[in-house]
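A.B. asks: With the sequence up front, the predicted model follows.
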Amino acid sequence: MSKPIVAIVGRPNVGKSTLFNALAGEKISIVKDTPGVTRDRIYADVSWLDYNFTLIDTGGIEPDSSDMILKSMREQAQIAIDTADVIIFLTDVRQGLLDADAKVCDMLRRSGKPVLLVVNKVDNFDKFLMDTYEFYNLGIGDPIPVSAASKLGLGDMLDEVVKHFNDTALGEEEDEIPGIAIIGKPNVGKSSIINKLLGENRVIVSDIAGTTRDAIDTVIRHNGNDYNFIDTAGLRRKNKVKEELERYSIIRTVSAVERADIAVLVIDAKEGVSEQDAKIVGIAHDRGKGIIVAVNKWDDVEKNNKTVSEYTNKVRQILSFIPYAEILFISAKTGQRLAKLFDIIDMVLENQTMRVQTGVLNEIMTEAVALQQPPSDRGRRLKLYYMTQVSVKPPTFVIFVNDKELMHFSYTRYLENRIRDAFGFKGTALRFIIRERKEK
């Protein structure tokens, strides 16, 4: 089931980032060794009541003139309309209702997506009540007063947000067809791969109706199984500021990866793997998706008997935070090894849903502890009591210990490697939850 996506749209300085941070809270867990996970997170996981959703901050560049502001807001609104299930349209009670608000509001209204009108900076509900009423003039329903800075009214707003999750066809997206997101920088051959796969499999392309997102869904049948390929190449916007273009493609990648089981990162063999690739695939890693790295245009590379292993090492080095990723050398032009892509996808899907019996896990854990003593701190030693697998996609394990503080990242990594030695789990992330149990 893909998580709903909620986007925040609004003029500069109405408090989009403040609202984003208030909702994302300290919950943004930054994995130390994932590159490109910077302060300016564009997306975050938020949970409210029993709902989990992905929040996207479309803001970014603050334009200087008022025409530029409108242009930039139209672009933000377009991103939100393309990718979001629910849109939070943020306005500012102190600046009041401006012309730019009304113009963007028309766009949002026409999109047919659920839009919540949220009026920010209302830190005193009595004082600003009349000013809030002014926003009824926009004609998109009741304004919801909040103060992102003082965290007032956010609960009421979230109650309204999650009401829309059932309206949209979110519940029906539970497809048996595995979703494969094709991600990567522009011009590395993402669409060519899909076209070539289509050509080789002679299938009727079904552009799935109702996906207003930029990502184009193509169902391909191979050996009697269907796979839904989600292509993030989508629309090319002309002469965008580079920074904004990057932000736009990241938002698009988030929304495609969110709906996929596996992400295939496509790299141009001649350009090699870059920091930007690491940033893009970091999204899939964060989301616990299966990951395959497809090195495209391999036919253009001059080779000797060491080329593959040297190239593999280079990829592993830069993408060191996903040692579990599978690497495949392909050519969309000649079709070289493209059929193998399906074999690897099948293997990764199987690994993502593999369950290991608790007894076996505890044997591995006991043996691992005997081979390498758990860390200690000021005379207190970490004790591991018990380990069990609690879910799949990605396989998630809970380890009960005497003291969470003592469980260093490196020891968790060590246990992960022992489990991988035993079961492979190639192509999928593994998640570990550490729980404390007081000593008897």
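C.D. replies: Received it, and whenever you're ready, just let me know what you need. Numbers count the residues shown, from 1 in each chain.

A.B. asks: all contacts plus neighbour counts: C-alpha atoms, from now on.
C.D. replies: OK.

A.B. asks: which stretch of helix or strand covers the residue nearest to the spatial centre of the chain?
C.D. replies: For the chain, the residue nearest the mean C-alpha position is Val254 (3.9 Å; C-alpha atoms, centre = their mean). Per DSSP states H and E: Val254 is located in helix 242-258.

A.B. asks: What is the next helix or strand after that helix packed up against?
C.D. replies: Heading C-terminal from helix 242-258, the first helix or strand you meet, by DSSP H and E, is strand 262-268. Judged by 3 or more C-alpha pairs under 8 Å, 6 or more residues apart in numbering; DSSP states H and E, strand 262-268 is in contact with strand 179-183, helix 275-286, strand 290-296, helix 338-352.

A.B. asks: gap between strand 262-268 and the chain center?
C.D. replies: Centroid separation for strand 262-268 versus its chain: 14 Å, with C-alpha atoms, centre = their mean, to the nearest Å.

A.B. asks: Contacts for that strand, please.
C.D. replies: Strand 262-268 has contacts (C-alpha atoms under 8 Å, 6 or more residues apart in numbering) with 179-185, 188-190, 257, 273, 277, 281, 284, 289-297, 345, 348-349.

A.B. asks: on that earlier part again, tilt between the helix holding Val254 and strand 179-183?
C.D. replies: 160 degrees (axes from the mean of the first three to the mean of the last three C-alpha atoms, to 10 degrees).

A.B. asks: Measure how helix 242-258 sits relative to helix 275-286, angle-wise.
C.D. replies: In terms of direction (the same axes, to 10 degrees), helix 242-258 departs from helix 275-286 by 30 degrees.

A.B. asks: Buried residues, helix 242-258. List them.
C.D. replies: Applying a neighbour-count criterion of 16 or more other C-alpha atoms under 10 Å, one finds 244, 247-258 buried in helix 242-258.

A.B. asks: What of stretch 346-359?
C.D. replies: Applying 16+ other C-alpha under 10 Å to stretch 346-359 flags Val348, Leu349, Glu350, Asn351, Gln352, Met354 as buried.

A.B. asks: Repeat that for stretch 316-334.
C.D. replies: Neighbour counts over stretch 316-334 (16+ other C-alpha under 10 Å) mark 316, 319-322, 324-332 as buried.

A.B. asks: same question, stretch 282-298
C.D. replies: By neighbour count on 16+ other C-alpha under 10 Å, the buried set for stretch 282-298 is 282-285, 287-298.

A.B. asks: With adjacent residues omitted, what lies nearest to Glu416?
C.D. replies: Closest residue to Glu416 apart from its sequence neighbours, by C-alpha to C-alpha, 6 or more residues apart in numbering: Leu430 at 7.5 Å.

A.B. asks: this is the other structure I want to compare:
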Amino acid sequence: MGLPQVVIVGRPNVGKSSIFNWLAGRRLAIVDDQPGVTRDRVSHLLVHKNRFFEMVDTGGIGIEDCDNLTREIEEQIALAVDSADVILFVVDTRDGIVPLDEEVARRLRYVDKPIICVANKTDAPTMDSNADDFYKLGRGKLLRVSAHQHRGHDELLEMIVERLPPEGADEQTGEPEMKVAIVGRRNVGKSTFVNTLLQANRMIVSEIPGTTRDSVDVRFDLDGKAFIAIDTPGLKKGKAIRTDLDFYSTHRAQRSIRRADVSLMFFDAGARISKVDKQLVKYIADQYKPCIFVVNKWDLLFGQVPTEKWVHYLHDTFQTMWHAPIAFITGQTGKNMKALLNHAQMVFKQSRDRVSTSELNRLVAAALDRTPPPMYQNRRPKIYYATQVGTQPPTIVLMCNNPKGFSPTYLRFLLSVFRDHLPFGEVPIKLYLQKRPQNDEKDVIKQR
């Protein structure tokens, strides 16, 4: 099961970022009276009663951004709501209900997820009755809090944890159906690949770029197992997205990547890697999705260019994606396609794998013993223990004394150790550093 996400939404200036910082115990999101300060999603790992979850702050719903980024902000909010397990709908007790609150409630009306209506700025019990009007919004349990006065902190965390999905809730018995997103820029042969896969002309195939305008789910069988291939529209450069059709095609392609288990990133063997390719790979990486680089139309270069040349080209271009496998296929004839899908199945299995806490701690202890972390402010940072808290992607938390003490270089070293010794060699790994709470006395890893 992936790490649960708790998403904070609401109109501008109700204190969403204040609540985010308050629950995180750190000033992570910018707090300002000017509306629209928060634009991108900001996330932070939290733990309460041994349940780990990600808290996600979003921009204000309904604001007209001064830099003409309204559409982008709204898209980020939609992505956050789409991925949420619990939603905190924040309102302002001092202001009471305003039209934008009703607009937010309308947008959440058909969201089938637990919602907590958080009446912020209820600074004292004498203000509790002022929040009663929010019952009219009809959106989830109403809780009166004040981030400024530290009122209702523990009650809010309790309510969140009660509404998180049970641990292991989405882990199925047996082999689950794998969803594969087929992505790439225009005219790299994605729809031809699907048609060959199905041995039927299911998708429209044309030399005209942009024939596929929407993401299409196609079911197929391989060795008696059912899978879903998601054919996505080829993407343009950001500046070339001029029409609503282009915008929604891009949005749906990105949504397909998010809901897929594995992404097949297609390249044209006869063309250079483009800016669009780099944007797509970055998006896949940002979503922590397993990815296989697929060099299509290889028959056109077979015998002329060694595969090693393309391998080096991909590794040099995408230096943070060395873990991604590389396949060379011909979608027109089906050459190497079955091997590609078998490899996708292996990668999918890796993303769902779990390792025991004892095995993980032994591995971390050996890595620390062999290569201790560099000194930070005249002290060597410590890791007390490690635990895997989620799958898809494999998510590992290192409980330590000072998260800032570990450099990015050292974290890359630890990730390489995990890839070399754990069953996560070809998939992204989410790694969190968490400061050990004062009441946590566990100290499994002994460092010299």
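C.D. replies: Sure, I can see it. The shown structure was predicted, so the numbers you read here are calculated from the model rather than taken from an experiment.

A.B. asks: The buried residues of helix 242-258 of the first structure into a markdown table, with extra columns for distance to Asn166 of the first structure?
C.D. replies: Formatted as a markdown table, the buried residues of helix 242-258 of the first structure follow (distance: C-alpha to C-alpha, whole Å):
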| residue | distance to Asn166 of the first structure |
| --- | --- |
| Glu244 | 32 |
| Arg247 | 29 |
| Tyr248 | 27 |
| Ser249 | 27 |
| Ile250 | 26 |
| Ile251 | 23 |
| Arg252 | 23 |
| Thr253 | 24 |
| Val254 | 21 |
| Ser255 | 18 |
| Ala256 | 20 |
| Val257 | 21 |
| Glu258 | 18 |
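
A.B. asks: In strands, which of the buried residues of stretch 316-334 of the first structure appear?
C.D. replies: Counting by DSSP state E, those place Glu326, Ile327, Leu328, Phe329 in strands.

A.B. asks: Between all of the residues you listed, which two are separated the most?
C.D. replies: Glu326 and Phe329 (10.3 Å; C-alpha to C-alpha).

A.B. asks: related to what we said a few turns ago, dump the residue contacts of the residue nearest to the centre of the first structure.
C.D. replies: Tyr43, Ile283, Ala284.

A.B. asks: Verify the stated contact: the first one with Thr54.
C.D. replies: Yes - in terms of C-alpha atoms under 8 Å, Tyr43 of the first structure counts as a neighbour of Thr54; the distance is 6.6 Å.

A.B. asks: Verify the stated contact: Ile230 of the first structure with Ile180.
C.D. replies: Yes - applying C-alpha under 8 Å, one finds Ile230 of the first structure in contact with Ile180, separated by 5.9 Å.

A.B. asks: Now do the shared contacts for those two.
C.D. replies: Ala260.

A.B. asks: returning to what we had before: which one of the buried residues of helix 242-258 of the first structure is nearest Glu173 of the first structure?
C.D. replies: Nearest to Glu173 of the first structure among the buried residues of helix 242-258 of the first structure, with distances taken as C-alpha to C-alpha, is Glu258, at 12.1 Å.

A.B. asks: Make sure the closest one is actually in contact with Ser2.
C.D. replies: Yes - using C-alpha under 8 Å, Glu258 of the first structure is in contact with Ser2, at 5.8 Å.

A.B. asks: All the helices of the first structure, residue numbers only.
C.D. replies: For the first structure, helices defined by DSSP state H occupy the ranges 16-24, 66-83, 99-111, 129-133, 154-167, 190-201, 242-258, 275-286, 307-318, 338-352, 358-371, 409-423.

A.B. asks: Now tabulate the ones you listed in JSON lines and tack on distance to Val122 of the first structure.
C.D. replies: JSON lines is the format used below for the helices of the first structure (distance: least, C-alpha to C-alpha, whole Å):
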{"stretch": "helix 16-24", "distance to Val122 of the first structure": "13"}
{"stretch": "helix 66-83", "distance to Val122 of the first structure": "22"}
{"stretch": "helix 99-111", "distance to Val122 of the first structure": "17"}
{"stretch": "helix 129-133", "distance to Val122 of the first structure": "8"}
{"stretch": "helix 154-167", "distance to Val122 of the first structure": "11"}
{"stretch": "helix 190-201", "distance to Val122 of the first structure": "46"}
{"stretch": "helix 242-258", "distance to Val122 of the first structure": "29"}
{"stretch": "helix 275-286", "distance to Val122 of the first structure": "34"}
{"stretch": "helix 307-318", "distance to Val122 of the first structure": "46"}
{"stretch": "helix 338-352", "distance to Val122 of the first structure": "46"}
{"stretch": "helix 358-371", "distance to Val122 of the first structure": "52"}
{"stretch": "helix 409-423", "distance to Val122 of the first structure": "42"}
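
A.B. asks: of all those, which lies closest to Gly139 of the first structure?
C.D. replies: helix 99-111 (8.8 Å).

A.B. asks: ok, of the buried residues of helix 242-258 of the first structure, which one's closest to Lys113 of the first structure?
C.D. replies: Nearest to Lys113 of the first structure among these, counting by C-alpha to C-alpha, is Ser255 at 15.7 Å.

A.B. asks: which residue of the second structure sits farthest from its center?
C.D. replies: Residue of the second structure lying farthest from the centroid, by C-alpha atoms, centre = their mean: Thr126 (41.1 Å).

A.B. asks: ok, that residue - contacts?
C.D. replies: Per C-alpha under 8 Å, 6+ apart, neighbours of Thr126 of the second structure: none.

A.B. asks: Quickly note the distance from it to Arg144 of the second structure.
C.D. replies: For Thr126 of the second structure, the distance to Arg144 of the second structure (C-alpha to C-alpha, to the nearest Å) stands at 11 Å.

A.B. asks: cool, and Gln350 of the second structure?
C.D. replies: Gln350 of the second structure is 43 Å from Arg144 of the second structure, where distance means C-alpha to C-alpha.

A.B. asks: again with Asp101 of the second structure
C.D. replies: Counting by C-alpha to C-alpha, the gap between Asp101 of the second structure and Arg144 of the second structure amounts to 16 Å.

A.B. asks: Tell me which of those two has more neighbours.
C.D. replies: Of the pair Asp101 of the second structure and Arg144, Arg144 is the one with more neighbours under other C-alpha atoms under 10 Å, namely 27 against 23.
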